[in-house]
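*Asks:* Fold the following.
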Amino acid sequence: MRILGCLDGTNSEQIQQAIATLVNNHEAVIGLIYVIDSGPRDEIGRKRSQLLRPLRASGQQEERIEAAEIAAAQDIFYEGKRGLAGAETLQRQGRPELEIVNTAAAWNADLIVIGTRSFQHLAPAIGPKSVGHVARFVLDHAPCPVLLVRPTDHHGFPIVR
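*Replies:* Sure, this is the predicted structure:
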């Protein structure tokens, strides 16, 4: 079985627990994917060009930004691999939802394990625990089954009627 765990920088514990519950590390090939999202940088550039003159970033500034993104990705992989020592790391850059689906297909994943959304702590304590746009896209377009995991939340339980 080939399991692809999707890391977002906030969900490594949930992904590790879900994969460990499913299989023993020696029974499966585990891949961990982290996508450096190019969207925010592109959006900032578009907004700036609409409002002001286009920003001509220096090569050094671009290199520093890229180095910081790569360093953050390595930290996220380190956290993700703590409980999954033999996991393969797959770093991509682009739109996370597309990169996850395309990587799952190319990597021949049998299962994708993904969190509900990044920044879960911003969700309201009461009300629907909706999935984010990346998880929704993966659920709708994945080439294999998807396991959706969310952080354990015992706050407000049991529900009183």
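*Asks:* C-alpha from now on. contacts and neighbour counts both.
*Replies:* OK.
*Asks:* So which elements touch the longest strand anywhere in the chain?
*Replies:* Longest strand of the chain, by residue count under DSSP state E: strand 29-37. Counting contacts by 3 or more CA pairs under 8 Å, 6 or more residues apart in numbering; DSSP states H and E, strand 29-37 is packed against strand 2-6, helix 59-81, strand 88-94, helix 96-106.
*Asks:* Tell me what angle the shortest one forms with strand 29-37.
*Replies:* Orientation note: strand 2-6 sits at an angle of 30 degrees relative to strand 29-37 (axes from the mean of the first three to the mean of the last three CA atoms, to 10 degrees).
*Asks:* Report the inter-axis angle for whichever helix or strand comes after strand 2-6 versus strand 29-37.
*Replies:* Counting by DSSP states H and E, the next helix or strand C-terminal to strand 2-6 is helix 12-22. For helix 12-22 against strand 29-37, the angle by the same axes, to 10 degrees is 160 degrees.
*Asks:* now what about helix 12-22, what contacts it?
*Replies:* By CA atoms under 8 Å, 6 or more residues apart in numbering, the surrounding residues in contact with helix 12-22 are 3, 5-7, 76, 79-80, 83-84, 113-115, 149-151.
*Asks:* which one of those residues has the most neighbours?
*Replies:* Within those, residue 5 tops the neighbour count with 31 neighbours, counted by other CA atoms under 10 Å.
*Asks:* one more, for comparison:
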Amino acid sequence: MTVVVWIVEGTWPACVDAARAHAPVEADISLLHVTPAEVPGAAHGAFAGLLGRGRSWGHRPAEGWGSDPGTRMEHLAATSAAQLLQEAADRLGRPCTRIERTGRVEREVVTSAQGADLLIVARDGDRSHLGPRSLGPAVRFVVDHAPCPLLLVWPEPAPGVATMPPPPPQPPHHG
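*Replies:* All right, here's what the predicted structure looks like:
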């Protein structure tokens, strides 16, 4: 059995705990972290735009104004991803593969789940109520497009059924 566990800041412990509880001991577990490409890309673009205006920057230290902030952000993101994956691997407490990807987060997760037997994902939206708003856009995309069975977990105890949205109004019955 191959299990992919999507590791996201803030919700990853619940996903790792679900893998520990639901994946057989002999399962091949991959911990997946995806860094969004748009953040470093926006910094690269902003920096290039500033340079394109012919602005004189004067003396630039190696890590100061002369450095492309997108490159610095890429390094910070890689360090953060590695730390998060290490913490997740430690919590899992058994052999696993760590996968770091960069790109459109939701698409990278779906692509990484191709061929898996199970994908474990945590809710990332409004978690104070039961219902569709408990899924943010990225998780909603993954739920809708996952190429394998999916285990959707609450990062904390689920709210009670009293928080469920009311049913839609029923049209009048004409008999």
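*Asks:* quick one: TM-score?
*Replies:* Remark: TM-score between the superposed chains equals 0.77 [TM-score structural alignment, normalised by the length of structure 1]; 148 aligned residues with a CA RMSD of 2.8 Å.
*Asks:* how big is the offset of the longest strand of structure 1 relative to structure 2?
*Replies:* Superposing on structure 2 and averaging over aligned pairs (mean CA distance after the TM-score superposition for structure 1), strand 29-37 of structure 1 comes out at 0.4 Å.
*Asks:* ok now that strand, how far from the chain's centre?
*Replies:* The chain centre lies 7 Å from the centre of strand 29-37 of structure 1; the measure is CA atoms, centre = their mean, to the nearest Å.
*Asks:* before we move on, the earlier item: turn the helices and strands packed on strand 29-37 of structure 1 into CSV, columns for distance to residue 160 of structure 1.
*Replies:* What follows is these, written out as CSV (distance: least, CA to CA, whole Å):
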stretch, distance to residue 160 of structure 1
strand 2-6, 34
helix 59-81, 36
strand 88-94, 44
helix 96-106, 37
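*Asks:* looking at these, which is closest to residue 126 of structure 1?
*Replies:* strand 2-6 (26.1 Å; CA to CA).
*Asks:* mind listing what the residue in structure 1 that residue 151 of structure 2 lines up against touches?
*Replies:* When structure 1 is aligned by TM-score structural alignment, residue 151 of structure 2 is paired with residue 147. By CA under 8 Å, 6+ apart, the residues touching residue 147 of structure 1 are 111, 112, 113, 114.
*Asks:* out of those, which are inside helices?
*Replies:* Per DSSP state H, helices hold no members of the contacts of residue 147 of structure 1.
*Asks:* Return the member of those residues nearest to residue 65 of structure 1.
*Replies:* residue 114 (26.5 Å).
*Asks:* counterpart of that closest one in structure 2?
*Replies:* In structure 2, residue 114 of structure 1 lands on residue 121 (TM-score structural alignment).
*Asks:* Would you mind measuring from the closest residue to its match other than its chain neighbours to residue 40 of structure 2?
*Replies:* Spatially, and ignoring its direct neighbours in sequence, residue 121 of structure 2 is nearest to residue 152 (5.1 Å; CA to CA, 6 or more residues apart in numbering). Relative to residue 40 of structure 2, residue 152 of structure 2 is positioned 29 Å away (CA to CA, to the nearest Å).
*Asks:* And the two? Which one has more around it.
*Replies:* Ranked by neighbour count (other CA under 10 Å), residue 152 of structure 2 and residue 40 place residue 40 first, with 21 against 17.
*Asks:* so which strand or helix has that one?
*Replies:* Using DSSP H and E, residue 40 of structure 2 falls in helix 38-52.
*Asks:* And that helix, what does it pack against?
*Replies:* With contacts taken as 3+ CA pairs under 8 Å, 6+ apart, helix 38-52 of structure 2 sits against helix 69-92.
*Asks:* Report the buried residues of the helix it packs on.
*Replies:* For helix 69-92 of structure 2, a neighbour-count test (16 or more other CA atoms under 10 Å) marks 69-70, 73-74, 77-78, 81-82, 84-85, 88-89, 92 as buried.
*Asks:* which residues touch that helix?
*Replies:* So helix 69-92 of structure 2 is contacted by 7, 9, 12-13, 16-17, 19-20, 31-35, 39-44, 47, 95-96, 98, 100 (CA under 8 Å, 6+ apart).
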